[in-house]
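**Student:** Take this sequence and fold it.
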Amino acid sequence: MGTTFDETFDGPGLDTAVWTPAYLPAWSSRAAAAATYALTDDGLHLTIPDDHPVWCPDLHEPPLRVSAVQSGNRSGPVGSTDGQQPFREGLLVREEQPEVRGFVPHLGRIEVECRATLGPRSMFSAWMIGMEDRPERCGEICLVEVFGDAIGEDTAVLATGLHPFRDPALVEEFSADPHRVDVAEFHWYAVDWRADGVDFLVDDHVVRRSVQSPDYPMLLILAVFDFPDRAVPGRPDPTPELVVRRVSGAAPQPR
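**Tutor:** Purely as a prediction, here's the structure:
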């Protein structure tokens, strides 16, 4: 199985022909949704410092702050409802997005090597969504999602699975389960996405199998989140950080 995509974030800067360093920017703007990030010897660092703005503050409840990069981006014109992952009814595009298909596979093995620093009010996730070039091409494959308040001494609750959203060919299949893993250390989170289903893997061990398979190209989003309304007076919270050392994609392997 040959590798078709291999990103180690070791260039002089982020490759913006592949990665859009903003979170679902059609609903606000690339500037308002911009990530706080840096490239270092160990990869891409996405952080949420104290001065990082709240995302879509007049639209999204509860309030959240997010630093994310996504490997594809597009929208319809300003004033249309044609955007990616709408989070409420009646959303209108505020800034038209050019179409970017940096890494938008259709089937294959997709792997993300990363570590995270989280507190009780933060989380990180790596997930794939349809480009939504047609409204029904909107399903999600979640490689991993971890909330900081679900981390123990030597375990973490890892969420994986599929969300259909408005894709009539999919059904909800998503859960969060404990695993013996330290998310502060580097681990591989992956999916083996085939025409007959999706396997979810952590460090090359299958942790979930599904017989569903979204049948369209999907982009990858890597993000760290902070929920300000979960702050506890007098409790210091670490700066949320997601460090991504590598993203790889390979053609599907016959079973």
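
**Student:** drop to CA atoms for contacts and neighbour counts, all remaining ones
**Tutor:** OK.

**Student:** helices and strands around the strand or helix carrying I110, which ones?
**Tutor:** Per DSSP states H and E: I110 is located in strand 108-117. For strand 108-117, the packing partners by 3 or more C-alpha pairs under 8 Å, 6 or more residues apart in numbering; DSSP states H and E come out as strand 187-194, strand 241-250.

**Student:** list the buried ones in the helix or strand that comes right after it?
**Tutor:** The helix or strand immediately downstream of strand 108-117 is strand 122-130, counting by DSSP H and E. By neighbour count on 16 or more other C-alpha atoms under 10 Å, the buried set for strand 122-130 is 122-130.

**Student:** dump the residue contacts of V144.
**Tutor:** 125-127, 158-160, 189 (C-alpha atoms under 8 Å, 6 or more residues apart in numbering).

**Student:** so R115 touches A223, yeah?
**Tutor:** No: counting by C-alpha atoms under 8 Å, R115 stays clear of A223, with 11.7 Å between them.

**Student:** residues shared between the contacts of these two?
**Tutor:** Counting by C-alpha under 8 Å, 6+ apart, the residues touching both R115 and A223 are L242.

**Student:** Those two: which is more packed in?
**Tutor:** A223 (25 against 20; other C-alpha atoms under 10 Å).

**Student:** Please generate a structure for the following sequence too, so the two can be compared:
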Amino acid sequence: MVEGLLVSPAFWLLAFLGVILTGISKSGFAGGAGVVAVPLLALVMPVPLAVFLMLPLLLTMDIKTIHYYRQHTSTAELKKIVPAALAGIAAGGLLLGRLPVEMLKLLLGGLSVVFALWHRLAPRLGQMKGAAWLWGGISGLTSTLIHAGGPPINIYLIARQLPKLTWLASAGVFFGVMNTVKVFPYLMTGRWTLQLLALSLALLPLALLGTWLGRWIQGKIPEQQFVLYCRLLLLVSGLLLIAQVVTDQD
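**Tutor:** The predicted model follows:
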């Protein structure tokens, strides 16, 4: 499979778009459209392979994002959401290859679309009891299964009304912890081959370019417009998840 991808122009084009856009999303919009890479790559390769291919790249993006914004990190917020995410990762590790991914995508996609379009939900979700555990846990679960941890945690972060740089820094550390921990359940599946890792390394320059572009773009966006753009990316992410399920069924 990997050998075929090496000579596939479609793979390289989709990988270029997916990795660049994910990098921009990571360092520019706190992962607001971070689900774009797997749906794009799934057009030319199985979803599990796309998920494994992306993990080293996501880790690289997280490291760069943390480097850019680490001084703005909110430790208080991380203490609330990281334990929940770890529980979600544990559940996701047990469900790898067992849970119907299509159902998960539909639920997450639908929730993301509704939240992005209905701004009155934000205060309610931010103040509801157990919000950090709910969205942190869902983020860990969906991140483990389909690298779609961005929409759930951004639902929470939008509701918290954090300053832009605090949002970016906290999300960077959050995803960095999650993606590091995800290495262990991924290794246990036995699907991570040296060929796939080598392909990830070949795409590493795109991951670095994407995160640099994301930092540059967010510097041009006023604070008051940041949430609006994140809502838009949340909407796009939700629609992409739903579209992938519909396309797979055709």
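
**Student:** Superposing both, give me the TM-score.
**Tutor:** Aligned and superposed, the two chains score 0.28 in TM-score terms (TM-score structural alignment, normalised by the length of structure 2); 114 aligned residues with a C-alpha RMSD of 5.7 Å.

**Student:** now the helices for structure 2?
**Tutor:** In structure 2, the segments counted as helices under DSSP state H are 2-6, 9-29, 37-41, 47-69, 75-95, 101-117, 121-127, 131-146, 150-160, 164-189, 194-202, 204-218, 223-249.

**Student:** Looking at the helices and strands packed on strand 108-117 of structure 1, which is nearest to G43 of structure 1?
**Tutor:** strand 241-250 (4.3 Å; C-alpha to C-alpha).

**Student:** From the contact counts, what lies against that closest one?
**Tutor:** Looks like strand 241-250 of structure 1 contacts strand 3-7, strand 43-47, strand 108-117, strand 218-226 (3+ C-alpha pairs under 8 Å, 6+ apart).

**Student:** Would you mind getting the angle between that strand and strand 187-194?
**Tutor:** 30 degrees (axes from the mean of the first three to the mean of the last three C-alpha atoms, to 10 degrees).

**Student:** What residues of strand 241-250 of structure 1 count as buried?
**Tutor:** 241-250.

**Student:** quick one: it to strand 122-130, angle?
**Tutor:** Going by the same axes, to 10 degrees, strand 241-250 of structure 1 makes 30 degrees with strand 122-130.

**Student:** re the thing from before, pipe the helices of structure 2 into a markdown table and attach mean neighbour count per row.
**Tutor:** Below are the helices of structure 2 laid out as a markdown table (neighbours: other C-alpha atoms under 10 Å):
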| stretch | mean neighbour count |
| --- | --- |
| helix 2-6 | 12 |
| helix 9-29 | 23 |
| helix 37-41 | 24 |
| helix 47-69 | 21 |
| helix 75-95 | 19 |
| helix 101-117 | 19 |
| helix 121-127 | 16 |
| helix 131-146 | 26 |
| helix 150-160 | 24 |
| helix 164-189 | 20 |
| helix 194-202 | 15 |
| helix 204-218 | 21 |
| helix 223-249 | 18 |
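
**Student:** Neighbours of the residue nearest to M128 of structure 1 when sequence neighbours are not counted, how many?
**Tutor:** Distance criterion C-alpha to C-alpha, 6 or more residues apart in numbering; nearest residue to M128 of structure 1, sequence neighbours excluded, is L220 at 4.4 Å. Residues lying near L220 of structure 1 (other C-alpha under 10 Å) number 27.

**Student:** and the gap between L220 of structure 1 and A156 of structure 1?
**Tutor:** L220 of structure 1 is 22 Å from A156 of structure 1, where distance means C-alpha to C-alpha, to the nearest Å.

**Student:** Repeat that for Q70 of structure 1.
**Tutor:** When Q70 of structure 1 is compared with A156 of structure 1 (using C-alpha to C-alpha), they lie 25 Å apart.

**Student:** neighbour count winner among those two?
**Tutor:** With neighbours defined as other C-alpha under 10 Å, Q70 of structure 1 and A156 compare such that Q70 has more, 27 against 21.

**Student:** Quick check, that one in contact with L222.
**Tutor:** Yes: if you go by C-alpha under 8 Å, Q70 of structure 1 and L222 touch, sitting 6.4 Å apart.

**Student:** excluding its backbone neighbours, what's nearest S125 of structure 1?
**Tutor:** Nearest non-adjacent residue to S125 of structure 1 (C-alpha to C-alpha, 6+ apart): E145, at 4.2 Å.

**Student:** hang on, the one you found packs against S122?
**Tutor:** No: E145 of structure 1 is not in contact with S122 according to C-alpha under 8 Å; the separation is 11.0 Å.

**Student:** Which neighbours do these two have in common?
**Tutor:** Counting by C-alpha under 8 Å, 6+ apart, nothing touches both E145 of structure 1 and S122.

**Student:** quick one: which helix or strand includes G161 of structure 1?
**Tutor:** G161 of structure 1 belongs to strand 156-163, assigned by DSSP H and E.

**Student:** what comes up buried for that strand?
**Tutor:** Those buried within strand 156-163 of structure 1 under the rule 16+ other C-alpha under 10 Å are 156-163.

**Student:** Export those to a markdown table and append columns for distance to H179 of structure 1.
**Tutor:** Formatted as a markdown table, the buried residues of strand 156-163 of structure 1 follow (distance: C-alpha to C-alpha, whole Å):
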| residue | distance to H179 of structure 1 |
| --- | --- |
| A156 | 6 |
| V157 | 6 |
| L158 | 7 |
| A159 | 10 |
| T160 | 12 |
| G161 | 15 |
| L162 | 19 |
| H163 | 21 |
